[in-house]
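> Task: produce atomic coordinates for the following.
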Amino acid sequence: MWYNLRVRMILLGGSYSMHVSQTLIFALIQGITELFPISSVGHGVLLPYLLHWPNVQANPAFLPYLVLLHVGTAVALLIYFFRDWLTFLVALFAKDSKSSVVAKRQRIARKEFILLVVGTIPAVIIGGLGAKKFASLFATPRIAMIFLIVNGIILILGDRLLKRKGNRNMDDLNFKEILIIGVLESLALIPGFSRSAMTMIGGLMYGLRYEAAARLSFLLATPVILGAAVKELPKLHNNHTMLAMGLLGGVVAGIAAYASTWFLMRYFKTHEIKALRPFGYYCVGLGGLVLIYSFFV
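Below you'll find the model as predicted:
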């Protein structure tokens, strides 16, 4: 049967056999948790721990598979926000329209694109300097669950501390604000912290509407996820087995990511108050339960 097929990776001088079913489950969880504000890296540490799989994320042999999961997620985001990215490109290279309405849209698109570039800088710098160090330092189940609980508390308190509904859009942000949001995004290097949680909280802190904060979060994540994946793509050669499994996982992760984005954009459009609390309660509950469990096994 297909679920008995295995992929063998050389790990720490030995080997680890990975079921196709495991690769698909991992891809599905990755695609969902990358966009939901519940930490994909934290769940990546948690899943092997609870299901008694070796935690192989930081191992070079697992890299081709993980890279292609990120490619799948990034492609899903590019497809979902295709019109936004196309609008940015057209506005950058097109002449100003004589129509005041169109010219205003062009100015907004240009500013939003520049904001995304500026907001990506902290993640590029911090990620480039310390991504592997963060992953190896904090990638244990207990530590990841502690940070997942902290992530949940931030979501809950962030919702509670908002005194009024935001009314700003992405183009209303200034460069200082987007830089701070970019720094917050970099916290996602720590397993347990969520990229979308941190960027959404940052956006809400500066008065964005929930829908606008979600849009900013997903647009900001796209170049970061894609860039990290492209950086590692040259390492995929001569690993045809993991490449094949990675392509399958990438498709699954991409479909899950697209469905997650579709759901979340509609969710935040219709929930402008207390929208992050359910995710916060989930993080605190799951992190607490697993943390307690870890002391008895």
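> Please count neighbours and contacts with C-alpha atoms only from this point.
OK.
> can you pull the buried residues of the host helix or strand of G254?
Assessed by DSSP states H and E, G254 sits inside helix 240-270. Buried residues in helix 240-270, defined by neighbour count with 16 or more other CA atoms under 10 Å: 242-243, 245-261, 264-265, 268.
> That helix - contacts with which helices or strands?
When contacts are defined as 3 or more CA pairs under 8 Å, 6 or more residues apart in numbering; DSSP states H and E, helix 240-270 sits against strand 6-11, helix 20-33, helix 63-80, helix 210-232.
> now the spatially closest residue to T23 that is not a sequence neighbour: how far from P278?
Nearest non-adjacent residue to T23, counting by CA to CA, 6 or more residues apart in numbering: G249, 6.4 Å away. G249 sits 28 Å away from P278 when distances are taken as CA to CA, to the nearest Å.
> Y49: neighbour count?
16 (other CA atoms under 10 Å).
> do you know how far it is from V297?
11 Å.
> correct me, but G202 touches V183?
No. Here G202 lies out of contact with V183, judged by CA atoms under 8 Å, at a distance of 9.5 Å.
> list the residues that contact both of these two?
Contact criterion CA atoms under 8 Å, 6 or more residues apart in numbering; residues shared by G202 and V183: none found.
> just the strands in the stretch 1-150 of the chain please.
Applying DSSP state E, counting those that start in this stretch to the stretch 1-150 of the chain gives strands spanning 6-11, 14-19.
> Quick one: residues contacting the most centrally placed residue in the chain.
By CA atoms, centre = their mean, the chain has its centre lying nearest to E34, at 3.6 Å. Neighbouring residues of E34 by CA under 8 Å, 6+ apart: 40, 73, 194-196, 257.
> same check, this time on A275
159, 210, 268.
> can you put these in a markdown table and add distance to F81?
Formatted as a markdown table, those follow (distance: CA to CA, whole Å):
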| residue | distance to F81 |
| --- | --- |
| D159 | 26 |
| Y210 | 17 |
| F268 | 16 |
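> Here is a second sequence; please produce its structure as well for comparison:
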Amino acid sequence: MTLIEVIVLAIVEGLTEFLPVSSTGHLIIVTALMGVSPTPFVKLFTIAIQLGTILSVLVLYYRRFFRSLGFYYKLAVAAVPAAILGFLFSDEIDGLLESPMVVGITLVIGGIILLFVDRWFNKPTIADSDDVSYWQALKIGFFQCLALIPGTSRSGSTIVGGMTQHLTRKAAAEFSFFLAIPMMFGATVLKLRDHFGDGHELSGTEINQLIIGNLVGFVVAIIAIKTFIGIVTKYGFRVFGWYRIIVGGTIIILLLSGHSLQII
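From the prediction side, this is the model:
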């Protein structure tokens, strides 16, 4: 990859990872437009730069991570369902990843849901994500399983899950951010293991690209999270719903018109 491609992909990852818009869907469009081939390093890059976005959450909410051990236990409980299903059905999930059409369709469906979610769950009683019970955390974890379907959006599914458990929009979004940490860290470790396990090595240039990608993703994710919280608190999720429909529709139209899109 060129330096420009590295920076652009990192910006896309940082902007979309914590928003309910599907980072996978955006990477499909951007890589197709730039003509980036899904080489082993590119596949590793798009996963490994999640470490930078994870760090953005730790920096923005560092006080939250010193409150109690119960906070970590709840995140662990919420992470269990997706971890188990991801392990048991890894081959089926990989099969879905071969279909950009699945991504386009799930983007549109998720967008339609976001158009109405504010109306469906408009009587929240939990304003602080620390007040989530273990049972509620587990239920949110089951919603996260939907994100195993490419294009669904991990943040989108967990935010909706949080709202079904009577969290405010802000509290649901923040719990989604926190829950991303174990999932994204685990995915990065597994990807690194597979990359090196297959006999691949990293050149000096590739190491530099990973460093740059993580730094860019870190800065962009901080801006994205702050902006997202402000928009959601004031306006709700409708704007993201329409945006998902546009992106998903774009993917579907490109595929139907004969363009070859690849998920990296």
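> Pick the most buried one from the strands of the stretch 1-150 of structure 1.
Mean neighbour count (mean count of other CA atoms under 10 Å) peaks for strand 6-11 among these, with a mean of 16.
> quick revisit: so can I have JSON lines of the helices and strands packed on helix 240-270 of structure 1 showing distance to K165 of structure 1?
Output for these, formatted as JSON lines (distance: least, CA to CA, whole Å):
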{"stretch": "strand 6-11", "distance to K165 of structure 1": "50"}
{"stretch": "helix 20-33", "distance to K165 of structure 1": "26"}
{"stretch": "helix 63-80", "distance to K165 of structure 1": "26"}
{"stretch": "helix 210-232", "distance to K165 of structure 1": "9"}
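> so which of the ones you listed is the most packed in?
It is helix 63-80: most buried of these by mean count of other CA under 10 Å, with a mean of 25.
> who does that helix touch, helix- and strand-wise?
Checking 3+ CA pairs under 8 Å, 6+ apart, helix 63-80 of structure 1 ends up next to helix 20-33, helix 210-232, helix 240-270.
> so which of those gets nearest G119 of structure 1?
Nearest to G119 of structure 1, of all the helices and strands packed on helix 63-80 of structure 1, is helix 210-232, at 7.0 Å by CA to CA.
> Distance of the residue mapped onto P191 of structure 1 from structure 2 relative to G104 of structure 2?
Aligned counterpart of P191 of structure 1 in structure 2: P150 (TM-score structural alignment). Distance, P150 of structure 2 to G104 of structure 2, by CA to CA: 9 Å.
> returning to what we had before: distance from the chain centre to the helix holding G254 of structure 1, please.
Relative to the mean C-alpha coordinate of its chain, helix 240-270 of structure 1 is positioned 11 Å out (CA atoms, centre = their mean, to the nearest Å).
> Tell me the first helix or strand C-terminal of it.
helix 277-294.
> in structure 2, what residues pair with that following helix?
Using TM-score structural alignment, helix 277-294 of structure 1 pairs with 238-255 in structure 2.
> and the matching stretch, how far out from the chain's middle?
16 Å.
> what about it, how far off from structure 1?
Stretch 238-255 of structure 2, aligned to structure 1 and superposed, deviates on average by 1.5 Å (mean CA distance after the TM-score superposition for structure 1).
> Tell me the buried residues in that stretch?
Counting neighbours by 16+ other CA under 10 Å, the buried set in stretch 238-255 of structure 2 is 238, 240-249, 251-252, 254.
> Next, format these as a markdown table and append distance to Y72 of structure 2.
Below are those laid out as a markdown table (distance: CA to CA, whole Å):
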| residue | distance to Y72 of structure 2 |
| --- | --- |
| R238 | 31 |
| F240 | 29 |
| G241 | 31 |
| W242 | 34 |
| Y243 | 33 |
| R244 | 31 |
| I245 | 35 |
| I246 | 37 |
| V247 | 35 |
| G248 | 35 |
| G249 | 38 |
| I251 | 38 |
| I252 | 40 |
| L254 | 42 |
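> Report the two of those residues separated the most.
The widest separation within the buried residues of stretch 238-255 of structure 2 (CA to CA) is 24.4 Å, between R238 and L254.
> Now do the contacts for I140 of structure 2.
78, 158, 161-162, 165.
> Aligned to I225 of structure 1, what sits in structure 2?
In structure 2, I225 of structure 1 lands on M184 (TM-score structural alignment).
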